[in-house]
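Undergrad: Structure, please.
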Amino acid sequence: MSHYSTNIETAELGENGLSKKAGWITVYHVNQDTGEYQSASMEYLMPGVGLPAHSYPDKPELPPVGQALHRSADGKSWEFSPDYRGQTVYRTETRQEQTVTQFGELPDNVTPRKPESEFDAWDGKKWVLDKEAQAAAARKVAKQELASRKAGAASRMNELTYAVNLDIATEEEKAALTEWQKYAVLLSRVDVNATDIEWPEQPQ
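TA: Below is the predicted model:
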């Protein structure tokens, strides 16, 4: 019998997780925080020595696309979980966009469905248009526009009124004052609650 050997000695683990026999063993490493599989390596174990921390001797099956491979919570087996990392999701309360950074099921307060407008609200299954919010926003914009137009008209009428009161207004300025006064009256009739506002034409 030859005293040479070309075989690689394989370590044997006991029930206590320690090596009963010196040799090499393939181990599979996981992330210490998430339990996600990271890599495999060959380790040489002396008798009575255990595996490196966060490592396991059982070979995992590779997950299908879209799944993450990780150790179970009790550390006894390998598991698959959905992996949406890198994908964009939207918070159902605020429509705020964010990128998924962890594997696992999506939280209940996010969805991969993109809202179509800033007035969409989540009904539990899909985005629906919040018509009241949309109308309120339109009223706010209309009020701001009306206030701006009225301020501009008042400023111009004051200038022209000074000229008329001082009896130094030209005929063009007198006519312009009349036009701006008409414009101010038309502005006062604008209904900011209307769905389609027709703004009066501002005098030149």
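Undergrad: contacts and neighbour counts: CA atoms only from here.
TA: OK.
Undergrad: Is it correct that residue 139 is in contact with residue 196?
TA: No - Residue 139 lies out of contact with residue 196 (C-alpha atoms under 8 Å); the separation is 10.7 Å.
Undergrad: Between the two, tell me which one has more neighbours.
TA: For residue 139 versus residue 196, the count of surrounding residues by other C-alpha atoms under 10 Å is larger for residue 139: 17 against 9.
Undergrad: if I look at the more buried one, how far off is residue 192?
TA: 6 Å (C-alpha to C-alpha, to the nearest Å).
Undergrad: Residue 32 reaches residue 54, doesn't it?
TA: Yes - contact criterion C-alpha under 8 Å: residue 32 and residue 54 qualify, at 6.0 Å.
Undergrad: So for these two, which sits in the more crowded spot?
TA: More neighbours surround residue 54 than the other of residue 32 and residue 54, with 16 against 12 (other C-alpha under 10 Å).
Undergrad: can you pull out the strands in this protein?
TA: Along the chain, the segments classed as strands by DSSP state E run 12-13, 19-21, 23-30, 37-45, 55-56, 67-71, 78-82, 88-91, 97-99, 110-111, 120-122, 127-129.
Undergrad: Reformat the ones you listed as a markdown table; add distance to residue 184 and mean neighbour count.
TA: As requested, the strands of the chain are exported to a markdown table (distance: least, C-alpha to C-alpha, whole Å; neighbours: other C-alpha atoms under 10 Å):
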| stretch | distance to residue 184 | mean neighbour count |
| --- | --- | --- |
| strand 12-13 | 92 | 18 |
| strand 19-21 | 93 | 19 |
| strand 23-30 | 73 | 18 |
| strand 37-45 | 72 | 15 |
| strand 55-56 | 80 | 22 |
| strand 67-71 | 65 | 21 |
| strand 78-82 | 62 | 18 |
| strand 88-91 | 45 | 18 |
| strand 97-99 | 44 | 14 |
| strand 110-111 | 49 | 20 |
| strand 120-122 | 36 | 19 |
| strand 127-129 | 35 | 17 |
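Undergrad: compare with the first, here's sequence two:
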Amino acid sequence: METQKTVYSYHPQTGEYLGSSQATLSPMDPKEFWLVPAFATEQEPPQPGERQIAVYDNQTWMLHADWREVPLWSKADARQISAIIGDTPDSLNATELQPPAFAAWRGDAWGVDSAAQSAAQAVAARRQVQERLTAAYQNRRPLEDAAELGMASSFELSRLEDWKRYCVQLSRVELLPMWPKLEEEDWPRQPI
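TA: Purely as a prediction, here's the structure:
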């Protein structure tokens, strides 16, 4: 007489197969009454294929799609999304292909959204202009104070003129033909 029987456990919410264990005969009724743990069944689950999982539902095992461990990106907005049991890339309108920066889905592959890329580059360039102007004004202020008080030397007046010229050049970088794709050598040179 058997004293143990294999049973198959499943998750209480999702029903996904968790593994097998052994049920034992009841000490109160050792004539074939098995103590099967909660959320377990004597029915053996089917063998899942690639990206599938066995799920116990309505007293039976079924195979469902399982893309939970695969990184997926939405074709609509290029954000990474998480699948749940039963989801597929098609049902989520997603792809396994990782998008580049400023991605736009173009039929069967990612492309670059040039307008979004240019807009982001313009925002970054304007932020850099502002940062450089802020630093320039901090350098100018003591020289301007000295000039207003009549205390500036000819060297300080020359430096003040250099800083003012630099600020004007910074304020005009948006007029450069390569805007907003500026390389370091495209920026006005900061006075020494």
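Undergrad: Show me what the lengthiest helix in structure 1 is packed up against.
TA: The helix that spans the most residues within structure 1, counting by DSSP state H, is helix 131-165. Under the contact criterion of 3 or more C-alpha pairs under 8 Å, 6 or more residues apart in numbering; DSSP states H and E, helix 131-165 of structure 1 touches helix 171-188.
Undergrad: Go again with 10 Å.
TA: The helices and strands touching helix 131-165 of structure 1, judged by 3 or more C-alpha pairs under 10 Å, 6 or more residues apart in numbering; DSSP states H and E, are strand 120-122, helix 171-188.
Undergrad: mean deviation (superposed) between that helix and structure 2, please.
TA: Helix 131-165 of structure 1 differs from its equivalent in structure 2 by a mean of 2.2 Å after superposition (mean C-alpha distance after the TM-score superposition for structure 1).
Undergrad: and that helix, which residues are buried?
TA: For helix 131-165 of structure 1, the neighbour count (16 or more other C-alpha atoms under 10 Å) marks 138-139, 142-143, 146, 149-150, 153, 157, 160-161, 163-164 as buried.
Undergrad: which non-adjacent residue is nearest the residue nearest in space to the middle of structure 2?
TA: With distances taken as C-alpha atoms, centre = their mean, the residue of structure 2 nearest its centroid is residue 80 (5.6 Å). Nearest residue to residue 80 of structure 2, sequence neighbours excluded (C-alpha to C-alpha, 6 or more residues apart in numbering): residue 73, at 4.3 Å.
Undergrad: residue contacts, the one you found?
TA: 79-82, 89, 92-99 (C-alpha atoms under 10 Å, 6 or more residues apart in numbering).
Undergrad: Across to structure 1, which of the residues you listed hold up?
TA: Retained in structure 1: 79-82, 93-99, out of the contacts of residue 73 of structure 2 (criterion both residues aligned by TM-score structural alignment, their matches' C-alpha atoms under 10 Å).
Undergrad: tell me the contacts of the residue mapped onto residue 16 of structure 2 from structure 1?
TA: By TM-score structural alignment, residue 16 of structure 2 lines up with residue 36 in structure 1. Residues in contact with residue 36 of structure 1, defined by C-alpha under 10 Å, 6+ apart, are 29-30, 68-72, 78-80, 103.
Undergrad: Also residue 148 of structure 1?
TA: Residues near residue 148 of structure 1 by C-alpha under 10 Å, 6+ apart: 142, 154.
Undergrad: which residues touch residue 132 of structure 1?
TA: 119, 138.
Undergrad: In structure 2, what sits opposite residue 178 of structure 1 in the alignment?
TA: Aligned counterpart of residue 178 of structure 1 in structure 2: residue 161 (TM-score structural alignment).
Undergrad: Could you report the neighbour count for its match?
TA: Neighbours of residue 161 of structure 2 (other C-alpha under 10 Å): 16.
Undergrad: ok, now how distant is the residue located most distally from the centre of structure 2 from residue 86 of structure 2?
TA: What lies farthest from the middle of structure 2 is residue 31; by C-alpha atoms, centre = their mean that is 57.8 Å. Per C-alpha to C-alpha, residue 31 of structure 2 is found 41 Å from residue 86 of structure 2.
Undergrad: ditto for residue 153 of structure 2
TA: Separation of residue 153 of structure 2 from residue 86 of structure 2 (C-alpha to C-alpha): 78 Å.
Undergrad: ok, these two, which is more surrounded?
TA: The neighbour comparison of residue 153 of structure 2 against residue 86 (other C-alpha under 10 Å) goes to residue 86, with 15 against 12.
Undergrad: corresponding residue for that one in structure 1?
TA: Match for residue 86 of structure 2 (TM-score structural alignment): residue 104.
Undergrad: residues contacting its match?
TA: 67-68, 80-85.
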